[in-house]
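Colleague: Just a sequence and a predicted model for now, questions to come.
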Amino acid sequence: MKNKILTVLCILFGLMMINSGLNKFLNYMPMPEMSEEMMKIMGGFMTIKWIFPLVAIVEIIGGALIAIPKTRALGALVILPVMVGIFIHHFVHDLSSIGIAVVLFAINIWAIIANWNKYEPIIKGE
């Protein structure tokens, strides 16, 4: 039963990441209202022209990988740095909306723990 729940959550998680990545390229979702501080942060990201396309590509690839059970272990690792960034950003700059970041981060960690046996050869150096 746990495995089925994790599969459903990972599919939803993956679809959210794919959607977020595609939105960075296609801009089909409206931007929420932002504080002046958030506007400065976004402006800083915009000056680094390669950061959004890189994050978008990682979100799309990682989202697709984590949604497929056979590649979930790899997808969970690929998307982890993005999730850490999302969590830290909300924790530091937008604490009122940290709820979804916590839920997504927890799903990512659960996927890693559930696939821990696949990482053991890497960790042990086999």
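Modeller: Sure, I can see it.
Colleague: C-alpha from now on. contacts and neighbour counts both.
Modeller: OK.
Colleague: thinking Leu15 is in contact with Gly62, fair?
Modeller: No - counting by Cα atoms under 8 Å, Leu15 sits too far from Gly62 to count as a contact (10.1 Å).
Colleague: neighbour count winner among the two?
Modeller: More crowded of Leu15 and Gly62, by other Cα atoms under 10 Å: Gly62, with 26 against 18.
Colleague: element containing the more buried one?
Modeller: helix 51-67 (DSSP states H and E).
Colleague: let's bring in a second model and compare:
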Amino acid sequence: MFMNAGLDKFFHYTPMPKLTDAQIKVFAAFNEIGWLMPLVGTVEVIGGLLFIFPKTRALGAIIILPVMVGIVLHNVCKDQSQMGIIISVVLFLVNLWMIVDNKEKYKALVS
């Protein structure tokens, strides 16, 4: 899902649902910052690729975490569609699960 979302930020192949006025303002602000969406797309693609392989999954989970927090906050605060909230929370929980599951690999970073 992360790789698909990241690639869509570059190639725009997924149709956009009808946006609310609040979402239009948010996306207009994102577009004003020309480098933001390509950066988020790059992080999603790299994090998604790293997440696939068990050896690099811990790094992928950490890379995706800030993007995932932003997605959950956007869906809860601005989108508020049931399906968007459910999907983002489930993906966030999977991300947290991977972080907890790989906690031994992070000990060197925080010791």
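Modeller: Nice, I can see it. None of these values were measured; they are calculated from a predicted model.
Colleague: Mind checking the TM-score on these two?
Modeller: After superposition, the two chains reach a TM-score (TM-score structural alignment, normalised by the length of the second structure) of 0.95; 109 aligned residues with a Cα RMSD of 0.7 Å.
Colleague: returning to what we had before: equivalent range in the second structure for the helix holding Gly62 of the first structure?
Modeller: Under TM-score structural alignment, the match for helix 51-67 of the first structure in the second structure covers residues 36-52.
Colleague: what does stretch 26-33 of the first structure give?
Modeller: Using TM-score structural alignment, stretch 26-33 of the first structure pairs with 11-18 in the second structure.
Colleague: contacts for the matching stretch?
Modeller: With contacts defined as Cα atoms under 8 Å, 6 or more residues apart in numbering, stretch 11-18 of the second structure is touched by Asp8.
Colleague: what's the closest non-adjacent residue to the residue nearest the centre of the first structure?
Modeller: Centroid check for the first structure by Cα atoms, centre = their mean gives Met83 as the closest residue, at 4.1 Å. Using Cα to Cα, 6 or more residues apart in numbering and skipping residues adjacent in sequence, the residue nearest Met83 of the first structure is Phe105, 6.0 Å away.
Colleague: which residue lines up with Val76 of the second structure in the first structure?
Modeller: So Val76 of the second structure corresponds to Phe91, using TM-score structural alignment.
Colleague: what helix or strand does its match sit in?
Modeller: Using DSSP H and E, Phe91 of the first structure falls in helix 72-93.
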